[in-house]
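1. Dropping a prediction and its sequence here:
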Amino acid sequence: MAKKSTSYDESKIKTLSSLEHIRLRTGMYIGRLGDGSNFDDGIYILLKEIIDNSIDEYIMGSGNLIKVQLADNVVRVRDFGRGIPLGKVIECVSIINTGAKYNDEVFQFSVGLNGVGTKAVNALSKRFRVVSFRNGAYFEAIFERGELKSQKKGKAPKEKNGTYTEFEADPDIFGDYLFNQEFVEQRMWNYACLNAGLTLEFNKKRFKSEKGLLDLLASEIGEKTLYEIGYYRGEKLEFAFTHTETYGETYFSFVNGQYTSDGGTHQSAFREGLLKGVNEFYKKNYSGVDVREGIAGAIAVKLMNPVFESQTKNKLGNTEVRGWIVNEVKDAVADFLHKDQEAAKKLEDKIRNNERLRKELNSVKKEAREAAKKIALKIPKLKDCKYHLGDKEGDETMIFLTEGASATGAMVSSRDVYHQAIFSLRGKPQNTWGKKKADLYKNEELYNMMMALGIENDVAELRYAKIVIATDADHDGFHIRNLLLTFFLNYFEELVHQGRVFILETPIFRVRNKKETRYCYNLKERDEAMGSLSNHEVTRFKGLGEISPSEFGQFIGEDMRLVNVSIKSLQTIPDTLEFYMGKNTPHRRSFIMENLI
């Protein structure tokens, strides 16, 4: 049957005001919305944009203290910079493409959204108030959802120069959200380390760093370093690095104070420069894999005109920075190794050990590949999807790691075959805590899972944007979840660090009557449904396999609930895994007995 044609004429063309555009196309300005449970959710981007303006003031030499308060979802930020020029306060916070960020004489290394950030916060706030103090006078403007409601000016002889901003994110846009205090504190600490000498005060707690990225890296990896952290600070480049006993590579990269979670040209140039510096010092030709295995590094660059691959600035795209970053890193690394002979000796031991393990691993990988060929040409237990990471629609792809035939069956018939793949485990996978990486390749199921993910050789070859652990909400399901998390945190920690690993939430209860059906994810939702539906019946789902394919589709569709697996700090991982997944110590047994519900 032919599709009904829709008329396309002058009446269909719309021109939105900047305010309307921000509120209608929120994702273009702040990325995701979220409810505050993820570090990159929109409410933290709003907070970041306001603080970025204050950081810009500090970078330009004005104001070394920023006060941040958060209570009842209302954010208050006071800096002691130059203050917005009083006659331009309204324009600077409400009219797109207005500001001093376009003037290189005023702002050389801006971290904000180039004249858009504050306007986006204003447009997306239920209430937004800004007060600028300059030379004993002030100007105040109050907005609601981006529309000016009131303004006033006067004298303020006792107030120091600077800007006060207060906002409450609009629940019409963000829904039921809540700030996670730990996430905010992590941002404050990052800001302090990226701006040595600046003090940030969050709810009366102070954050200040004297050693910049050295402090940041030390707080992330703790004392389990193989040698003293190498550190360098230049005019436009700052970095710190060391090695640990963990697998893979871990980086914290920043551009003009913006955390680039997906790296970019500055991070790849740092990796290249490090390799060249090491080889120059040892007069060897070590491979990059052996030099960088187990590395933990932090790098920050200041650029006049950074080019990012998205509005939310997760990845730097400037290609012209590669040359000078490579050379500066190379010289600084070689200089560090010359000055610290003990670090040089331990690093060389680490590289040689990596080389030996890699050769041993390659031998095991070869055997595993030969064994896999005998099993099947296709990867057993994998129901693949059409698109993969790197394809045009690759960023929408995900793979569900699930258990058993019944759960897999429900998913297979209700999934999106273009973007959703499924790998089915036979049962409980091997506990990988304390095992060598070579052991993974000797375990048929874990090897097949790595092949399904595409990471058997390198995590850079990951085939899906999201790895979703989908297990039953019972004791066995939680145990399998823990075993899988142990696998990723032990050997592929960077996937967790990149925000690639998720846990699927599925309903535990179904409450329904003849008119309505509600699915509930916890006891509170169940009780609310029972209270509002008369003559209801309640079903308790014991496992994913009990949910019919016709019902299951909605739980892995648009309304899917995913919990991002995040780590507060790298240094806590080994101890946490050892406690939960190591030997059954009296300490753990008593913990379990005390916390049984």
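-> Happy to help now that I have it. Residues are numbered from 1 along each chain as shown.
2. C-alpha only now, for contacts and for neighbours.
-> Noted.
3. which other helices and strands contact the helix or strand that contains Leu361?
-> According to DSSP states H and E, Leu361 maps onto helix 341-375. Counting contacts by 3 or more CA pairs under 8 Å, 6 or more residues apart in numbering; DSSP states H and E, helix 341-375 packs against helix 288-292, helix 322-339, helix 437-440, helix 444-453.
4. could you dump those to CSV with mean neighbour count and distance to Leu216?
-> Output for these, formatted as CSV (neighbours: other CA atoms under 10 Å; distance: least, CA to CA, whole Å):
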stretch, mean neighbour count, distance to Leu216
helix 288-292, 19, 19
helix 322-339, 19, 18
helix 437-440, 17, 28
helix 444-453, 20, 31
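5. take a look at this one as well, against the first:
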Amino acid sequence: MEETKYTEDNIKSLDWKAHIRMRPGMYIGKLGDGSSGDDGIYILLKEVLDNSIDEFVMGSGKTIEISLQNNRLIVRDYGRGIPLGKVVDVVSKMNTGGKYDTKAFKKSVGLNGVGTKAVNALSSYFRVESTRDNQSVSAEFEKGVLINTEQLEETSRRKGTKVTFVPDEEIFKKYTYRQEYITKMLKNYVYLNPGLSIIFNGEKFYSEEGLKDLLGDSIAQENRLFPIIHLRGEDIEVALTFSKAQYSEEYHSFVNGQHTTQGGTHLAAFKEAVVKTIREFFGKNHDPSDIRKSITAAISIKVMEPVFESQTKTKLGSTDMGGNLPTVRTYIVDFLKRNLDNYLHKNTETADKLQRKILQAEKERKELSGIRKLAKDRAKKASLHNKKLRDCRIHLSDINKEGYLDTTLFITEGDSASGSITKSRNVNTQAVFSLKGKPLNSFGLSKKIVYENEEFNLLQAALNIEDSIEDLRYNNIVIATDADVDGMHIRLLIITFFLQFFPELIREGHLYIMQTPLFRVRNKKETIYCYSEQERRDAIKKLTGKPEITRFKGLGEISPDEFKNFIGDDIRLDPVMLDKDKTIDELLSFYMGKNTPDRQEFIIDNLRLEVDLVEEIQDEINQL
């Protein structure tokens, strides 16, 4: 065998922008098309916003203005402004920033000087303008390349920084910003920074009571076991209550304003502290699961020079608070032991309700223990020869492996559809769970049914969410069913299951419905897959002549060779989102409860008979 030459010519050193564009995942996690809240286009906005937030934290600039028009984002703050002689360097030279000096930014989010450089390199157009001392400087870039600078000029504009950018379509294919995800991000920013105003396309976001407002918006008053407990310290803020309407635990955790969606040392310490404090208050060694059952809580801490486990900062790795402060664990445990204990002593009605809740949880756990043991034994045996789950190699917990944010579980109906996806999937990041038919309607049923129903129990085990979603194995849970009446019904039943027992999966943006092509339009040179009527018409016009048109009736009809076109880079996903104006109970009652005149009217108003659609399509094909 001929030996491959390895010389100096093989060693390449990429400049900063080329490296970011070649390996964007190292800097912003994943790419995506905007259908997921952790897609790269939102990380770009977050990286720019973090700098403006840090200005507010340092006492400069109480308002941030954001505009989104045709994928062009403009972020304007009224902070101190980038030092005018460093405007170009700050957004185009790696390891350049003002946050290495902890005197200027003691508890900042962006510490490594990478953020705005990544935005610059991954944008087809990027402009930064800084104003201070009645002077301004601006610079324009394309894909990280400087194309124009305007030197010092006198101005009467208010001080601050203005960043404009358009994510590059070469990197982010066919992307679209979803305002719901931006709104959620902005709400978190104002909850964590009371007194800050963020104006987005004219809509103002503002919070006076911080994390108390966050929980107030996420759990309806009638569903709270008792009023929200709100505790504040110098570097810590906590809010918590318990839900009457959900079984599982729900946490919102933050470090230095960063939403740590995968928790970390602070969240582990918080969960331990809640159990420890409540055990000591009641003087009983209650089971941790009984204490935390149905908890809804938020914790925010500020740490000197935090260490995160990835560039996207979704999991805290720091064990120390920094400075002369104790460890993260000791700090949080001591704070809760002192403040939560005081609160419960002063609010005896809340303490009584909490104690009754714990005893009820204990009773339910004991009633379920036999069923759970049987279900776990069954799941263990099934896992040895589980035909329902075709697993992948990487999981969401593999935070240091490339692609962990792309981990996906497809929930399919029937063997034919699951077979096609299994053969065409990416075995590293895509898993398949096959349903044998229509799942049970779980509306109004207790958690007991999750263990008694083998399919639900195996799905729960596959996702690893029995106690909480902290150890969720896949970032994306995708319902992949046929686009017909039966497929729609199965979607509704699966969504009902998650809403009933694991609503935080939906709140945290993990559940999606996969769009599947309705038509294939092709000639000898080109094939176009169409997901709507309009796309089919456009494809016919584009290919001209008499192209061959195939209408897909179900996923099982699509061959594995074709399927890879729909679940790869071009996958189309619709996120399942909760209506902020409706509670989960209201949603489930309307769609899954007893048939009502209101629902019948809704169905009639929104129904379009399939047969009419088919006949219309056939007529058009015949006319070609």
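-> Nice, thanks for sending it over. As the structure is a prediction and not an experimental result, all values here were calculated from the model.
6. Kindly provide the TM-score of these chains.
-> The TM-score (TM-score structural alignment, normalised by the length of the first structure) is 0.93; 594 aligned residues with a CA RMSD of 2.6 Å.
7. Which parts of the stretch 151-300 of the first structure are helices?
-> Using DSSP state H, counting those that start in this stretch, the helices of the stretch 151-300 of the first structure run over residues 171-174, 181-194, 213-221, 265-282, 288-292.
8. just checking, what packs against the third one?
-> In this structure, helix 213-221 of the first structure packs against helix 181-194, strand 230-233, strand 237-243, strand 295-301, with contacts taken as 3+ CA pairs under 8 Å, 6+ apart.
9. that older thread, of all the helices and strands packed on helix 341-375 of the first structure, which lies closest to Ala410 of the first structure?
-> Closest to Ala410 of the first structure of these is helix 444-453 (CA to CA; 19.8 Å).
10. And for Arg233 of the first structure, the neighbour number?
-> By other CA atoms under 10 Å, 16 other residues sit near Arg233 of the first structure.
11. I'd say it and Phe239 touch.
-> Yes. In this structure Arg233 of the first structure lies within contact range of Phe239 using CA atoms under 8 Å: 6.6 Å.
12. Which position in the first structure pairs with Thr433 of the second structure?
-> Check again: residue 433 of the second structure is Phe, not Thr. Superposed on the first structure with TM-score structural alignment, Phe433 of the second structure falls opposite Phe423.
13. Also Ser156 of the second structure?
-> Residue pairing (TM-score structural alignment): Ser156 of the second structure is matched to Lys158 of the first structure.
14. quick revisit: quick one, the helix holding Leu361 of the first structure and strand 237-243 angle?
-> Relative orientation of helix 341-375 of the first structure and strand 237-243, computed by axes from the mean of the first three to the mean of the last three CA atoms, to 10 degrees: 70 degrees.
15. Phe502 of the first structure against Met560, yeah?
-> No. Between Phe502 of the first structure and Met560 there is no contact, the gap being 11.6 Å when judged by CA under 8 Å.
16. Need the residues touching each of those two.
-> Contact criterion CA atoms under 8 Å, 6 or more residues apart in numbering; residues shared by Phe502 of the first structure and Met560: none found.
17. all helices of the stretch 1-150 of the second structure, in order?
-> For the stretch 1-150 of the second structure, applying DSSP H, counting those that start in this stretch gives helices covering 16-22, 25-28, 40-57, 87-92, 115-121.
18. Can you tell me what sits against the last one?
-> Spelled out, it's helix 115-121 of the second structure. Helix 115-121 of the second structure is touched from outside by 17-18, 20-21, 24, 27-28, 44, 47-48, 90-94, 126, 141-145, 165, 167, with contacts defined as CA under 8 Å, 6+ apart.
19. To which residue of the second structure is Ile51 of the first structure aligned?
-> Under TM-score structural alignment, Ile51 of the first structure pairs with Leu49 in the second structure.
20. Tally up the residues packed near that match, please.
-> Around Leu49 of the second structure there are 22 other residues, counting by other CA under 10 Å.
21. ok, now Asn354 of the first structure?
-> The tally of other residues near Asn354 of the first structure (other CA under 10 Å) stands at 18.
22. what residue of the second structure takes the place of it?
-> Alignment note (TM-score structural alignment): Asn354 of the first structure maps to Ala361 of the second structure.
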